[in-house]
Structure formats: C-alpha cells, structure tokens
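Novice: structure for this input, please:
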Amino acid sequence: MTATMIKEFRLPDLGEGLTESEILSWKVAVGDTVALNQVIAEVETAKAVVELPSPFAGTVAALHEEAGAVVEVGKPIVSFEVDDVGAAGSTGAGSGSEVSTSNGAAAAVPQATPAKREANLVGYGAVVEESGHPVRRHRTFDPVAEREAVQAPVRQPVQQPAPQTIQEPERPRSTPPVRKLARDLGIDLQLVKGTGPAGLITRSDVQGFAAGSHEQTEARAAAVPGGRETRTPIKGVRKFTAAAMVQSAFTAPHVTEFLTVDVTPTMELLERLKSSKAFAGYKLTPLTIAAKAVLIALRRNPTLNSRWDEASQEIVQFNYVNLGIAAATPRGLTVPNIKDADGMTLLELSAALSELTDTARSGKTSPSDLSGGTISITNIGVFGIDAGTPILNPGEAAIIALGAVRKAPWVHNDELAVRQVMSLSLSFDHRLVDGEQGSKFLAELGAILADPAMVITMV
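Specialist: Sure thing, here's the model as predicted:
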C-alpha cells in the first residue's frame, strides 16, 4: 500500500517583506484532491490580492485558518496528505512538519540531502543550487517559528486532523454562525464580552447584547450601519497606504509648485492621433500624452528621478524610469508602476497604461508592480479637480498631479480667446530637488504640453 505523509504549508512571504495577509477565500475544501500549482486560496496583502498556488500535489487534510482571518507570515494555513516518495523526492517546497504513514503505522522521517524542487514558487522556501546547498532569501517573520518548521518533531498520524483553534488578539474569538448573526444584527463583536471557554463569544452573548442595556444600545448605535457612526476595519491596501503617506509626509520635506498651461495644441494632437490608423484600437487620453511629456522632461532633469537613502546616507539617482500611476480602486488608492517606461514609444506607453488601469480596477495588481517606482503621476483631473498638493510616494523624489482640462478665457496671440487649459501641480522632496531644478522641470513639462513640437528641441 502506498505510504503517505502529512505536510503543513505555512503562509509564505508574498514579497516586499510583508508580515501578514488576509485569507479572502478558500478555493479548496478538506478532502479535495489538488495538483501542484493549483490555486488553493485568494489572499490579500497590504498591497494586492494574490492567488496562492499549492506547493504540493495531494489531498487537503485540514484548513487551519478560515476565510477572513488575518494570518502572520510563517503560520500554518493548510495541511496536505501526499504520497511518501522519499525525502529526496518530495513534491513541492513547502515548510512544516512531516509524518510518514503506511497502513496506519508511523515511521520516522529520514534525513537526506535536499533535492531540487519541481517548482520555484514565490516565497515557498529555499532554492537548491547545483552544489546541493539551499539558498534562502531574508524572511521577516519570527526566526523561532522558522526553526520550528525545519526541526519540528514527528507527530503521530491521524485519520482526520483535529481542528486547530487559532487565537488572534486583534480579532474576537467566535464561530462563523455567531459572526454571521452579529453581522445580521449590526453588532460589532469588539463590543461583546464572551462567556464561553477562553472568552469565546457565543450566540447567547450576541443575542443578550442585542437586547441589552441603554449603554449597550449606545455602543451598538456607533457600529450599526445607518446609525450615528459606521466603523470599517483599517486593513489591507488602505492600512498600507495610510502608513506610507504618514511616513512620507513627516519624513520628506515637501514643496509644491503650480503651473497653468494652455494645452489646446496637445488636445488637437490627441484628436489627430485618435483618427490615425497607427493608433487604431489604442486608448489615448490626456494622461497618455502627459505621461510621455513627463518622461521627456525627466531626461533633461534627472534629479527628480532619484531617492534619498537614509540608511546609507546616499542619494540614489535612477538611470531608468518606473513610472507610477495613482489608481483609485474599490480596495483603496494604489500606485502601480510601468517598468522602464522611459524606453517605450507612445504606442507602447498607451498599451501599458490601459493594462495597468484595468488590472488595478480588478484588484489583481501584483506586489511587484506596486514596488520599485521612481516617480509618479496622479490624474486628479478625472474627478474635475484643477490642482492639489499631492504627497510623495515613499522612496520617490517627485509626483505630478494633472488637473482637469477646462475651456477658459486665455490670452493667445495677444488676443483674448477661449482655450483649453490645465493646471499642473508638482510636489518634490526638497532634500533631493532644489527649487531651481523643480521649477525647470515643471516649466519644460508645461512647454511640451503647450506646444508638442517643442519636443524636437529637447531630444
């Protein structure tokens, strides 16, 4: 009879040193047979929603966390029952304890030289080099937990793994039916005292709170939608964005400059490009032209494409441009960036902007696309706003806000005329960018948008 073993899969670091993720949904259930790399869950990090692939081929033995739980990196989330093909032939690259069984009898796990994995998945343990030595990248979670994962004692086999109770100090302990009852009644479980074992909140606790005293009623009114207040947990993208903006606002000395430009020639160019066969099928907007103008002006003013490295006390100037585009999504503000945008043609930039926008709105932006930006654009004009003082994306020296394009009276050829105008707002880190450098960049950006033919004199 084929021997099997139980393998635990611990939540991996999904990139950029993130320390926790929320399990949005499970795509498998206990007893399901899964293949290697099959999507088993959808998790939300502080930056993006990520599909989590299985590191093993086998049968789901237990789900250690339920949907909605916020789990620390390195904690076990699912166990698999897999075929025991020997320590040198293990499938996948998960971390955790292993128990080898055959006909219900336990056997010690043999110690052997690590073998190459069949798949190299993000955050799934060590990659083994030709020398046979595993190479692990830096982890942010507790090293004690990782050591326990590698040196875990052999456990007795179980026919059906017992459910584990995970205590999370940030979340009241209760069961799914009780949480559903609380949601239906509009009750915040943070306000309810549990009378069950180890403080577990029971159905009677929720019902008692619902029919409770005046004090409870006042507390409930602050949590019930439609009441005096509505409370939303701060987590995911909004939590990450808030922390990043606070850090940026109180670390980098912001300076903001404004310039209003007659962009009538740019809008006329845009209409000509839309009717051109070369751009058929491409989505062209004022943002497309403005993004290209930013990249051109940046070549002549590279100081704005830099970073202040506090740890090493160095100024890092980038010789490439990863252009960030602020995107409002249902999950909050994100700033994905277009890698190496400075080497793209207008056609390529247009396609990249469309893809970036569609991906961000669907909530599928990957963590790698949200990191590594060097300068950003926020298009506040789509909301009908003329100007603002944008906050720098952490690690960047500048951000440009594009205002709405409006028809307005303007002096053109020494005569008053109705023209299409736009306000540009430039915020920059004054440690890196002097007033002269920032002003020169903004002036050249405005010159390109006021007369696209000026590009000939700049490249």
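Novice: could you use CA atoms for every contact and neighbour count after this?
Specialist: Fine.
Novice: ranges for the strands of the stretch 51-200 of the chain?
Specialist: Ranges of strands in the stretch 51-200 of the chain, per DSSP state E, counting those that start in this stretch, are 58-63, 70-72, 76-83, 98-102, 105-107, 127-128, 134-135.
Novice: got a list of contacts for the first one?
Specialist: By that I understand strand 58-63. Strand 58-63 has contacts (C-alpha atoms under 8 Å, 6 or more residues apart in numbering) with 6, 28-35, 77-83, 160-161, 163.
Novice: another one to check against the first:
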Amino acid sequence: MGEHVIKLPDVGEGVAEAELVEWHVKIGDLVREDALLAAVMTDKATVEIPSPVDGEIIWLGAEIGDVVAVGSPIIRIRTGGEADAQPEPQLDTARTPTPSPSSQGGGKPISISAETVPVKTEPQVTSAPPSPSPLWGGVRGGGKTTLSGAPRAEGEKPIASPAVRLRARDAGVDLRQVPGSGPAGRITHDDLDTFLARGPQQARAATELARNITVEEIKIVGLRRRIAEKMALAKSRIPHITYVEEIDVTALEELRAALNKSKRPEQAKLTLLPFLMRAMVKAIHDQPNVNALFDDEAGIIHQYGGVHVGIAAQTPGGLMVPVVRHAEARDLWDCAAEVNRLAEAAKAGTASREELSGSTITITSLGAMGGVVTTPVINHPEVAIVGVNKIMMRPVWDGSQFIPRKMMNLSSSFDHRVVDGWDAAVFIQRIKTLLETPAMIFVEG
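Specialist: Purely as a prediction, here's the structure:
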C-alpha cells in the first residue's frame, strides 16, 4: 500500500493562499482518478481540485472556511501498490496540516469498481453488553423502550439520520418532541414509531403552535465572506451620498420594444441596461470625475478614460460584479451581448478573475423587484454606483390632465470625498435627459 499527498496547487499568478469553500469527499471515501475532491476560492474565482489517483481518503487537512497557503498538504489518499504503507498523521483538534514524509507510494493505483468496493461494517463488540439503564426517563430492556418525561433540554438540537428526519417531516412531527434511545439521544426509526403510536392527536399536539427555540449557526465562508468583507470596507471607508431621481422611461420602453421586434436572430435581446450604459458613457464624457478609483491611503484619484462598467449580478453563490470593459467603444447591441455573456458566466461559476475585476463604475439592478428606492453601496475603490429601481405605471400631470406614464427611479451613490453633491446631481440629470429622450443616446458629440 502507498500514500499520496495532495497539496494546494498554485491557483493563480501572485496568489499565495486560498480559502477552502467546499469538500466533495470525507474520510473513508473511495475515489477515482479525476474525481472532484474540493473547491477553493480566491478573489471571487473558484477552483476545483481533482484527484490525481484512485484510492481511499484517509486525511483532510482543513475545514471549510480555512485559509490555506499554496503548497500546504490538504488531502492524503491511500493508494494500492507495493510501496511501504505510511502511518496516518496524528492530528490535533485544530486539524493543522502536518508535513508529509518525503517518500511517496509509487505503486500502481488500485482499481475501484462496484464489485471490489469494500463494505464498511460496524465494529464487533466482544465484551459483555452493559446492563439496561434509564434513558430519557425510560427503562430499556427486552428490546423495547418505554419513554416518558421531557425528551431533551430546552435549546438542545435533536440528533437523527436524514431518513428519520424525512419520515418525521412527512408525518408532521417535530423531532424536538421525540425522545431518542440511541447513543447521545439519537432518534431512531423505532423511537419515531413509538411516538407516532401514541396517536395522531398527541403527535399533532406536540407540533401545533410549538415554540421554535432552535438556533442555527452558519459559518460565513467563500463568496459570502468576500461580499461581507467588501461591504464592510466600503461602508467603513467611503462617506456615501445617495441621490434619487425620477425618470419617465415611456419613450425608452417604446423604442426598446420596437428594436427587439426588428432585431436579427443573432442579436441579443435588449433590456434597459444597454441604454443606461450608453447614457452613462455620454454623461461621463462631460463629468469624467465619476469614472474613477480613489486610493485613499495614497491620496490619489485614478481617473480613467475607458469606461469599464461593473454589472452587479446575483448568482446562486451570492453577489458578483462581472465587468463590461470599454463600454465607450461598444454600441447598444454589443453592450447587450456582453452583459448576457458575463451574467451567464457568473451564474455558472465560469467567469475568470479578469472578468470579475477592473470596473471603474458600477450598475446595480434588482430588475422587477427593484423597489421604489434603494441606497446602493459603492463598489470600493470606485467613487460612484448607479442603482436601477423597478418601472411602474404612474399618473403624471401634463399641465392639463393626468396621463399614464412608465416611471422609474434611479438611486445612485457617490463617494462624497471625491464627488460633490452638485456634481452628483448634474451627472444623474444628464442621464435622465438622455433616457427620457432616447434618440439623443444615438447622437454623436
């Protein structure tokens, strides 16, 4: 038998460490070559680590949420071969990775199949079984358990297998009310049968209007931790000023519908965002100070000529900001196609580090759920973010009567150290004019 040590690979240029965000295996699992073992994250890019060999997982060197240095051992796999078997490392409670011996098993990997996978069995107990003892106020004996009294202390979480939990859920039973006869109070199928045998009335009574005293601890790891750190940095270092303006998008929506109706099959469907991006490009031409990054430690503003628009996108893992580079050089259809491509890559988890960095100004939109007003948080170290709220039909006074118009608010935030309130208002008013008279978006100059 041999042993193969897997170390955290170099996951990117200049990256010295990565956060472990997911284990695909556990100790004792048998894996084939190329099977996924773990996923690590750095700078919002997730990298999956495959197995280079067939074998059995005998050691995991980190927990989810741990930050691991490149080159550190993270997994040990027992492989087949003629190399001398190496002892498993003795780990402390902190699960600190220990250096692997220099000699590695060089034998031929074992072949794992449905016929050769060993079946784990419970250890055989040779000593005499302990005498029956009370458990949860009941007495165990003769293969039958009599349960009485309070099942567990207040706040204690019930222990049960997924199968038992599924049965309990289907039966409408709160497992907190079910006494367990297994080790450490584990609830078995027999315990659930005993509870249900009391009668449906008592079983339902235990769950109706019962106090929920559970507290679930959720460790913040991976992308959620990156988002938390980014938001805390932005709010602690940037004095935000938020400016909200109402925009009549009736004409814009009519133009958008007409363009979508006549578009070519290969062209992307137009949403509001490409129009907003083109309006922002024209407004930035007049006020380049909002298209900038502020290095507050060095006291330097980096004002960009190119407009690299970050598009805040919600993904299954959390908020990501893919970047449409050089929006000033893209027409309406090109902007739409690039937004669609980047959004799909972000949701699928295939966006590269380059596609998720380098923005100079950001758009955030919640689509139809955008609310009436929001207070967007600036994407540090940028100095401006434009927030899109939902479009609603509202009555608008035209001087003689109320007429129905499609109205939308823009809720935008600015770094008040760099952008004055007046400049923020001028910038948004310029965007308002362009969106309310959309033909001006296509006029050069």
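Novice: give me the TM-score for these two chains.
Specialist: The TM-score (TM-score structural alignment, normalised by the length of the second structure) is 0.64; 348 aligned residues with a C-alpha RMSD of 4.3 Å.
Novice: of the contacts of strand 58-63 of the first structure, grab the buried ones for PyMOL.
Specialist: The buried residues among the contacts of strand 58-63 of the first structure can be selected in PyMOL (16 or more other C-alpha atoms under 10 Å) with this line:
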select buried, resi 6+28+34+77+78+79+80+81+82+83
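Novice: still on that earlier bit, TSV for the strands of the stretch 51-200 of the first structure, including distance to Thr389 of the first structure?
Specialist: Formatted as TSV, these follow (distance: least, C-alpha to C-alpha, whole Å):
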stretch	distance to Thr389 of the first structure
strand 58-63	47
strand 70-72	34
strand 76-83	43
strand 98-102	55
strand 105-107	65
strand 127-128	45
strand 134-135	45
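Novice: quick one: closest of those strands to Leu402 of the first structure.
Specialist: Across these, Leu402 of the first structure has its closest neighbour in strand 70-72 (36.8 Å, C-alpha to C-alpha).
Novice: mean deviation, that closest one versus the second structure?
Specialist: Compared with the second structure after the fit, strand 70-72 of the first structure shows a mean deviation of 3.7 Å (mean C-alpha distance after the TM-score superposition for the first structure).
Novice: that strand packs against which elements?
Specialist: strand 20-26 (3 or more C-alpha pairs under 8 Å, 6 or more residues apart in numbering; DSSP states H and E).
Novice: could you check the angle the strand it packs on makes with strand 76-83?
Specialist: Strand 20-26 of the first structure and strand 76-83 are oriented at 60 degrees to each other (axes from the mean of the first three to the mean of the last three C-alpha atoms, to 10 degrees).
Novice: how far does strand 20-26 of the first structure sit from the chain's center?
Specialist: Relative to the centre of its chain, strand 20-26 of the first structure is centred 13 Å away, using C-alpha atoms, centre = their mean, to the nearest Å.
Novice: residues in contact with it?
Specialist: Outside strand 20-26 of the first structure, the residues that reach it (C-alpha under 8 Å, 6+ apart) are 40-46, 65-73, 236.
Novice: what residues sit buried inside stretch 223-235 of the second structure?
Specialist: For stretch 223-235 of the second structure, a neighbour-count test (16+ other C-alpha under 10 Å) marks Leu223, Arg226, Ile227, Lys230, Ala234 as buried.
Novice: correction: the previous question concerned stretch 441-454 of the first structure.
Specialist: Buried residues in stretch 441-454 of the first structure, counted by 16+ other C-alpha under 10 Å: Phe441, Leu442, Ala443, Glu444, Leu445, Gly446, Ala447, Ile448, Leu449, Ala450, Asp451, Pro452.
Novice: what span of the second structure is it aligned with?
Specialist: Mapping stretch 441-454 of the first structure onto the second structure (TM-score structural alignment) gives residues 427-440.
Novice: then stretch 301-315 of the first structure?
Specialist: The aligned range for stretch 301-315 of the first structure is 287-301, by TM-score structural alignment.
Novice: which residues does that stretch contact?
Specialist: Taking C-alpha under 8 Å, 6+ apart as the rule, stretch 287-301 of the second structure contacts 284, 302-305, 307, 360-361, 380-384, 418-419, 423, 427.
Novice: measure it end to end?
Specialist: 14 Å (C-alpha to C-alpha, to the nearest Å).
Novice: now that stretch: buried residues?
Specialist: Across stretch 287-301 of the second structure, burial judged by 16+ other C-alpha under 10 Å covers Gln287, Pro288, Asn289, Val290, Asn291, Ala292, Leu293, Phe294, Ile301.
Novice: in helices only, show me those residues.
Specialist: Mapping those onto helices (DSSP state H) picks out no residues; all lie outside.
Novice: among those residues, which two are most distant?
Specialist: Farthest pair in these (C-alpha to C-alpha) is Gln287 and Phe294. Separation: 15.8 Å.
Novice: mind checking which of the contacts of stretch 287-301 of the second structure are buried?
Specialist: Ile284, Val307, Thr360, Ile361, His380, Pro381, Glu382, Val383, Ala384, Val418, Val419, Phe427.
Novice: just the closest of these to Gly182 of the second structure, please.
Specialist: Within these, distances to Gly182 of the second structure taken as C-alpha to C-alpha reach their minimum at His380, with 52.5 Å.
Novice: does the aligned partner of the closest one in the first structure sit in a helix, a strand or a coil?
Specialist: When the first structure is aligned by TM-score structural alignment, His380 of the second structure is paired with Pro394. Counting by DSSP: H, G, I helix; E, B strand; the rest coil, the backbone at Pro394 of the first structure sits in coil.
Novice: how near is the residue nearest to Pro394 of the first structure when sequence neighbours are not counted to Ala397 of the first structure?
Specialist: Spatial nearest neighbour of Pro394 of the first structure, chain neighbours left out: Ser248 (5.4 Å); criterion: C-alpha to C-alpha, 6 or more residues apart in numbering. Using C-alpha to C-alpha, Ser248 of the first structure is found at 10 Å from Ala397 of the first structure.
Novice: same check, this time on Leu356 of the first structure
Specialist: 22 Å.
Novice: and the residue sitting nearest the centre point of the first structure, what does it touch?
Specialist: What sits nearest the mean C-alpha location of the first structure, by C-alpha atoms, centre = their mean, is Lys47, with 1.5 Å. Contacts for Lys47 of the first structure (C-alpha under 8 Å, 6+ apart) come out as Gly236, Val237, Phe240, Thr334, Ser366, Pro367, Leu370.
Novice: what sits closest to Leu426 of the first structure if chain neighbours are left out?
Specialist: Closest to Leu426 of the first structure by C-alpha to C-alpha, 6+ apart is Ile400, at 4.7 Å.
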